[in-house]
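[1] Got a predicted model here, sequence first, then my questions.
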Amino acid sequence: MAARRSADPTKTRAAVAAVAAWLRDESAAPAPARAELADAVRLTARTLAAVAPGASVEVRVPPFVAVQCIAGPRHTRGTPPNVVETDPRTWLQLATGLVGVAAAADAGRLTLSGPRAGEIAQWLPVVSGSTDTPEPSESPG
């Protein structure tokens, strides 16, 4: 299981770079292939889980991934008390810093459920969305 939770920074940068044009301008760039989108979503979510280890918040990006992150009380059964859920494009925009947590939530593109769900904001972005070759974040943002 540990191998699934980790994300190689080089692969993560490459996966995000493959979808970067689409993330910046949905109308002008063609949508990425499902496999490209899945790779970028999974790798960035696993990067979040690696930089913010824990199990108090569950981040869901259907249909591709769900990860637990952020230190605190561990959840093991049933519906978690702290859930973040969004679509793949919004997740990648959050993960790259192209959109903030508050803005995505206000626009109805991000659901934050539970008192600790909003804490993901301090750990995002996990890669930079402002360059052609994003760099993984080293610390909470």
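    The structure has been received and is ready for your questions.

[2] hey, let's count contacts and neighbours off CA atoms from now on
    OK.

[3] Just the helices from the protein, written as ranges.
    2-5, 9-24, 34-51, 88-96, 101-106 (DSSP state H).

[4] Could you list the buried residues of the shortest one?
    Across helix 2-5, burial judged by 16 or more other Cα atoms under 10 Å covers residue 5.

[5] helices and strands around that helix, which ones?
    The contact analysis (3 or more Cα pairs under 8 Å, 6 or more residues apart in numbering; DSSP states H and E) places helix 2-5 against helix 34-51.

[6] which parts of the helix it packs on are buried?
    Per 16+ other Cα under 10 Å, helix 34-51 contains these buried residues: 37-51.

[7] and residue 80, which of the helices of the chain is closest to it?
    Closest approach to residue 80 among the helices of the chain (Cα to Cα): helix 34-51, 15.9 Å.

[8] Alongside the first one, take a look at this:
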Amino acid sequence: MAKTRIVPIVGRAAVRKRLEEGAEADRETSALAVRYLLQQLADEAPGHTVEVRVPPFGAVQCVEGPQHTRGTPPNVVEMDAGTWLELATGGLGWPEALQKSRVSASGQRADLRELLPLRWEQDQLVE
């Protein structure tokens, strides 16, 4: 069964609202914004080599390369929702996030610097 996709106009609105309201945004808005940006990452970098986790809201596998099938993936990136939103929208750079220990990245391919920020405001899908 295919996963339900977040419609871009809805996802972008949630991201904008979350960016405006910051941590004061309601949980539903934060969850939708995080999931939309994770969906966008998976669209821009399809694959199954790196797992990006933003607990408790979601996770995706992305980046071409060897596919992981069982247990903990060898390449894992994990962070909180606020950090993910900043990285995905350009408010925080990858090196700074690592330096400040806002991101946990393990594995040789667990580096997202070439993929971020995402092109989340562009019309990439026909609505």
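    That came in fine, so what should we check first? Since this is a predicted model, take the numbers as computed values, not measurements.

[9] what's the TM-score here?
    The TM-score (TM-score structural alignment, normalised by the length of structure 2) is 0.89; 124 aligned residues with a Cα RMSD of 1.8 Å.

[10] circling back: is it possible to export the helices of structure 1 to CSV including distance to residue 61 of structure 1?
    Formatted as CSV, these follow (distance: least, Cα to Cα, whole Å):
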stretch, distance to residue 61 of structure 1
helix 2-5, 15
helix 9-24, 15
helix 34-51, 8
helix 88-96, 6
helix 101-106, 14
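
[11] For residue 72 of structure 1, which of those helices is the nearest?
    Nearest to residue 72 of structure 1 among the helices of structure 1 is helix 34-51 (13.2 Å), distances taken as Cα to Cα.

[12] same for the closest one, what does it pack against?
    Contacts defined by 3+ Cα pairs under 8 Å, 6+ apart place helix 34-51 of structure 1 against helix 2-5, helix 9-24, strand 65-69, helix 88-96.

[13] and the ones you listed, which is most packed in?
    The highest mean neighbour count among the helices and strands packed on helix 34-51 of structure 1, using mean count of other Cα atoms under 10 Å, belongs to helix 88-96: a mean of 24.

[14] average gap between that helix and structure 2?
    Compared with structure 2 after the fit, helix 88-96 of structure 1 shows a mean deviation of 0.4 Å (mean Cα distance after the TM-score superposition for structure 1).

[15] Structure 2: matching residues for that helix?
    Using TM-score structural alignment, helix 88-96 of structure 1 corresponds to residues 81-89 of structure 2.

[16] Show me what the matching stretch is in contact with.
    Contacts to stretch 81-89 of structure 2, defined as Cα atoms under 8 Å, 6 or more residues apart in numbering, come from residues 15, 19, 22-23, 30, 33-34, 37, 54-55, 57, 92-94, 97, 102-103, 116-120.

[17] switch to 6 Å and redo it
    Outside of stretch 81-89 of structure 2, the residues that reach it under the criterion Cα atoms under 6 Å, 6 or more residues apart in numbering are 54, 92, 116, 117, 118.
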